[in-house]
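Student: Just the structure for this:
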Amino acid sequence: MGISAAEDSAMTRAFALALNGPRGVNPQVGAVLLAPDGTVVAEGWHRGAGTAHAEVDALSHLGPEGGRGLTAVVTLEPCNHQGRTGPCSEALLAAGISRVIFAVDDPSPEAGGGAERLAAAGVDIEQGFRRAEGEQLLASWLRTAELRRPHVTVKWAQSLDGRAAADDGTSQWITGPAARADVHRRRAAADAIVAGIGTILADDASLTARADDGTLVASQPQPVVIGRTPTPADAAVRRHPRAPLFYDTHSLPNVLSDLRDRGIQTVFVEGGPTLASAFLRAGLVDEVVVYIAPALIGGRNLALADIGVDTITDARRLSVASIDRLGDDLLVVARPSEGES
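Tutor: Take a look at the predicted model:
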C-alpha cells in the first residue's frame, strides 16, 4: 500500500527518539504509533538493558482502547524472543496493531523473526523503509551483532622503516602533532581503549582522550588493561575519569566477550607491538590505523612482532580504505581483505 507522508515523518521522529537511548548491549530503537488518519498517538524508545523495548514503551502510553487499528513505525524489526522482557511481536499483536513499518531487519538469530510472526497473524508489514539511515544509526551495534564481539581497530605509529621505537626504547614522539591529535579524536569516538600492561608500565599511559590544549574531552573511552603483571597503585591509568578494567589473562576472545557483555561496541587497541600482534595473530582485527612518520630509525623495535606469518603466501592481505596526509606524516587505514581475518 506504500508509505504515506505521515509514516515517513514518523520514521524521522523514530530515528530521533532512538538517540535518547544509551549505546550498549541492546540497540538504540525508537517507535511511533499512528492513528489511521496519520495522527501521532504515542511515542517510545528503549532506555537500556532490562527496560521496556521501544514498541512496548510506546504502547504503555495508550489509553484503555489500546492500539487497535494503529500503525507502529519502528527503527528496528520488532523482536520475537523472550529475554529480560517479552517479545515485542506478541505485545503488538495483543494491542491490536494492524500495520508495522520498520527500517532494519534484526540480525540476531535469537531475536529475529518478528516480522514473520506479525505477518502470519495478519498484520500488514513494510520492512526496509529508509534502511540505509537505520543501518547508519545502528552501525556499531549491527557490527557487534554480526561479529558476536566488539568491532576492533588496532592502531600503531611507526617510522618509514617500520620501527615503533629506537633501540633504547624511546618512542615519543615518532609522529607529529597533527597525527597525535587524530589519535585522540579516534580515542574519543571509541567505546573502549585497550593497552597491554607493558605499555602501561613503560609509558605510564593514561588512556585518555585529550584536546589540543591537553585537557580531557567530554567523551572518554573505557580504559582496559590486559596482562598478568599488576598495575601500580600510582599508575596514571588509575586516575582516568572512568574506572579501568583489568584483565589478568592472555585470552583475547574472553576479554572481547566480556566487553561485549558490558555494552562495549567499538574497541581501539593502542597497546604496543606485543598486544597489536596478538590481536592480529588471533584474527580479531577489523581495521588497522597506521601513522607513518618520514623518519628512519633502524634497529630491533619493529612495529609488529610475530603475527603467525611464516611464509609470504601466509601474509595478511589488507584492503586500503584511505590514505591521508597529517602534517608531515601519513595515515593509512586498512581492513582485512575478503576471506582474510
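
Student: From now on I want contacts and neighbour counts done on CA atoms only, so please keep to that.
Tutor: Will do.

Student: how about the strands of this protein, start to end?
Tutor: For the chain, the strands defined by DSSP state E cover 30-34, 40-45, 71-76, 99-104, 124-127, 151-159, 192-196, 222-226, 245-247, 266-269, 287-293, 318-326, 329-336.

Student: mind putting those in TSV, distance to S257 and mean neighbour count included?
Tutor: Listed next are the strands of the chain as TSV, based on distance: least, Cα to Cα, whole Å; neighbours: other Cα atoms under 10 Å:
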stretch	distance to S257	mean neighbour count
strand 30-34	27	29
strand 40-45	26	22
strand 71-76	24	30
strand 99-104	25	24
strand 124-127	31	18
strand 151-159	11	24
strand 192-196	13	25
strand 222-226	13	24
strand 245-247	12	17
strand 266-269	12	26
strand 287-293	18	23
strand 318-326	25	13
strand 329-336	21	19
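
Student: let's see this one next to it:
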Amino acid sequence: MRATREREQEQFMRRCFELSRLAAGSTSPNPLVGAVIVHQGRILGEGWHKKYGGAHAEVEAFRSVAAEDRRHIPESTLYVSLEPCCIHRNTPACTDLIRRERFKRVVISVRDPHPEVSGRGIEILKSAGIEVVEGVLAEEGRELIAPQRIYYEENRPYILLKCAQSANGFMGIRGRRVPITGALSQRLVHRWRKESDAILTGSGTFIVDNPLLTNRLWFGESPVRILLDRRGRLAQILPKRPQPHSPTLLFSSRPPAVPLPSSVEWLPYPEEPHALQKLMQELAARNIRRLLVEGGAEILRSFLQAGLWDEIRLGTAASSLAHTASEKELLIPTPQLPPEARWEQSFSLENDRWDIYKRKLPV
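Tutor: Have a look, this model is predicted:
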C-alpha cells in the first residue's frame, strides 16, 4: 500500500515538473512551478506559472477544474513542485486559496528558498489541518529551482557555460571567426538564450566574431547582454557597430571617451582579487537569476578556475577543424572539464553531439 502511494506521488509530481518547464524563460525572477489536483487517482485540474506577474501554478490548476468537479476539492490532493507561497506580492498568497478551498492534502517536492517563505507556507497549511507531504522527488525538485536556490544561498546567478568544439578538440583559430556547430544547434542555442536572463561574452570574442547575442531563431525575448572588457577596448568599438535594442551592460576598465549607444550602460570592471565573484554579485543585485556564458576559451577558463559554474553544455561537431601548417599555433584548445563535472545526458542534432554536465547541488 505504501509503495503504491509513493509511486502515485512520484507519477503526479513528475507531471508537475513537466508542466513547470513549459514556461522556461518566462517566469524569472520567479521559479518554474507546476501543480496538479487529483481526486481518487483522477486529475481534476492542472496548471503552471506561465509568466512573471501572472497567476501561480496552484491558482491556474484550480481555475482549470470543471464546475462539476469543484465539489471534489475538499477530498482532493494538490501536488505542487514547490512549497506554496504565503506572501502577497503581485498575486495573493497561494496558501490562502488552499485553505479557502479546504484541500485535504498537499504534496510538494521542495521548500521555497525565498527567505520569507522557506517552510512558513507548510506551517500555515498544517495549522489549518491540511496534511502536508514534502520531499517527493526532491533532487529533481531542487534542480528545477536551482537559479533561485543559488541566488538566495550564494548571491549570484545560476551560471551555464556553453562551449562548441571541433572533433579534434578545438574551439577555433585565433583572430578568425570559425563556425563550429550546425544550423540546428544554432537554433537550440537561441532557445537557451530565450531561457536565460542574461548572456555574457568577453571583448576578444566580441571583437573577432561581432556577435549580436540576441534571440532571433526562437520565440520569446532576448536576454540582457553583458560584455566583459578587462582591457578597456570596447568603449571605442561599440559606437561604430550597429547595436541591437537589447539592454547591454559593459563592464570595462576604461570609461567611454565618446557617447555609447542608448542601450549600453557602462560599469567599472571590478578590481582584483575575485573580480568575477564581484561581477556576479552585481548581476544578482540586478535580479539576474540565470546567466548564459557564450565566451571564448579565456572567458570560459576564467569561470571554471573561479568555480563559478553550475552547468556546462558542450557541443562537438563531427568534423575536425582544418588548418594550414602556419595556423597550427593559432588553434584554440577547448578548456578541460573540471573534475567535479558530472555527466548528465547526451543528444545529437544533425552531425553535432551535445553533452550536458552539472555540478551536484548541495542538499
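
Student: Any chance you could compute the TM-score here?
Tutor: Once superposed, the chains reach a TM-score of 0.65 (TM-score structural alignment, normalised by the length of the first structure), with 311 aligned residues with a Cα RMSD of 5.0 Å.

Student: Same list (the strands of the first structure) but as CSV, adding distance to R84 of the first structure.
Tutor: Formatted as CSV, the strands of the first structure follow (distance: least, Cα to Cα, whole Å):
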stretch, distance to R84 of the first structure
strand 30-34, 19
strand 40-45, 16
strand 71-76, 18
strand 99-104, 22
strand 124-127, 25
strand 151-159, 25
strand 192-196, 26
strand 222-226, 26
strand 245-247, 26
strand 266-269, 24
strand 287-293, 33
strand 318-326, 39
strand 329-336, 36
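
Student: Can you check which of those strands gets nearest to A91 of the first structure?
Tutor: strand 71-76 (11.6 Å; Cα to Cα).

Student: how much does the closest one stray from the second structure?
Tutor: Its aligned residues in the second structure lie a mean 2.8 Å from strand 71-76 of the first structure after superposition (mean Cα distance after the TM-score superposition for the first structure).

Student: What is that strand packed up against?
Tutor: Contacts defined by 3 or more Cα pairs under 8 Å, 6 or more residues apart in numbering; DSSP states H and E place strand 71-76 of the first structure against helix 5-18, strand 30-34, helix 54-59, strand 99-104.

Student: aligned partner of F268 of the first structure in the second structure?
Tutor: Superposed on the second structure with TM-score structural alignment, F268 of the first structure falls opposite L292.

Student: List the contacts of that match.
Tutor: Taking Cα atoms under 8 Å, 6 or more residues apart in numbering, we find L292 of the second structure in contact with 159-162, 192-193, 196-200.

Student: what's the spacing between it and I173 of the second structure?
Tutor: Per Cα to Cα, to the nearest Å, L292 of the second structure is found 23 Å from I173 of the second structure.

Student: on that earlier part again, closest one to A305 of the first structure among the strands of the first structure?
Tutor: Closest approach to A305 of the first structure among these (Cα to Cα): strand 151-159, 12.3 Å.

Student: mean shift of the closest one relative to the second structure?
Tutor: Averaged out, strand 151-159 of the first structure is 3.8 Å away (mean Cα distance after the TM-score superposition for the first structure).

Student: can you list contacts of that strand?
Tutor: Contact partners of strand 151-159 of the first structure, identified using Cα under 8 Å, 6+ apart, comprise 140, 143-144, 164-165, 174-175, 265-270, 272-273, 276, 279, 284-297, 303.

Student: same deal with stretch 54-62 of the first structure?
Tutor: 29-33, 41-46, 66-67, 72, 74, 78, 88, 91-92, 95.

Student: list the buried ones in that stretch?
Tutor: The neighbour-count check on stretch 54-62 of the first structure (16 or more other Cα atoms under 10 Å) flags 54-59 as buried.

Student: likewise stretch 15-24 of the second structure?
Tutor: For stretch 15-24 of the second structure, the buried set under the neighbour-count rule, 16+ other Cα under 10 Å, comprises 15-21, 23-24.

Student: got it, and stretch 238-248 of the first structure?
Tutor: Across stretch 238-248 of the first structure, burial judged by 16+ other Cα under 10 Å covers 238, 240, 244, 246-247.

Student: Report the two of those residues separated the most.
Tutor: The most widely separated members of these are H240 and Y247, with 16.6 Å between them, by Cα to Cα.

Student: now the helices for the stretch 51-200 of the first structure?
Tutor: Assigned by DSSP state H, counting those that start in this stretch, the stretch 51-200 of the first structure shows helices spanning 54-59, 88-95, 114-120, 131-137, 139-147, 177-189, 197-203.

Student: you'd agree E43 of the first structure is up against N20?
Tutor: No: using Cα atoms under 8 Å, E43 of the first structure is not in contact with N20, being 11.9 Å away.

Student: show me what contacts P150 of the first structure?
Tutor: If you count contacts by Cα under 8 Å, 6+ apart, then P150 of the first structure has 143-144, 256-257, 259-260, 264-267 around it.

Student: how about it, what's its partner in the second structure?
Tutor: Using TM-score structural alignment, the partner of P150 of the first structure in the second structure is Y158.

Student: In TSV: the buried residues of stretch 15-24 of the second structure, plus distance to M1 of the second structure.
Tutor: TSV is the format used below for the buried residues of stretch 15-24 of the second structure (distance: Cα to Cα, whole Å):
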residue	distance to M1 of the second structure
R15	22
C16	23
F17	25
E18	26
L19	27
S20	29
R21	31
A23	35
A24	36
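
Student: Nearest to Q136 of the first structure, out of the strands of the first structure?
Tutor: Set against Q136 of the first structure and scored by Cα to Cα, the strands of the first structure come closest in strand 99-104, at 10.0 Å.

Student: Just want the angle from the closest one to helix 139-147.
Tutor: Counting by axes from the mean of the first three to the mean of the last three Cα atoms, to 10 degrees, strand 99-104 of the first structure lies at 80 degrees to helix 139-147.

Student: Pull the number of nearby residues for G141 of the second structure.
Tutor: By other Cα atoms under 10 Å, 22 other residues sit near G141 of the second structure.

Student: Go ahead and confirm it touches R111.
Tutor: No: using Cα under 8 Å, G141 of the second structure is not in contact with R111; the gap is 9.2 Å.

Student: Report the set of residues contacting both of those two.
Tutor: Common neighbours of G141 of the second structure and R111, counting by Cα under 8 Å, 6+ apart, are L82.

Student: Now do the helices in the stretch 201-350 of the second structure.
Tutor: 203-209, 234-237, 275-285, 297-305.

Student: didn't S108 of the first structure look like it was pressed against A145?
Tutor: Yes: contact criterion Cα under 8 Å: S108 of the first structure and A145 qualify, at 6.6 Å.

Student: neighbour-wise, which of those two wins?
Tutor: More crowded of S108 of the first structure and A145, by other Cα under 10 Å: A145, with 21 against 13.

Student: so who does the more buried one touch?
Tutor: Taking Cα under 8 Å, 6+ apart, we find A145 of the first structure in contact with 107-108.
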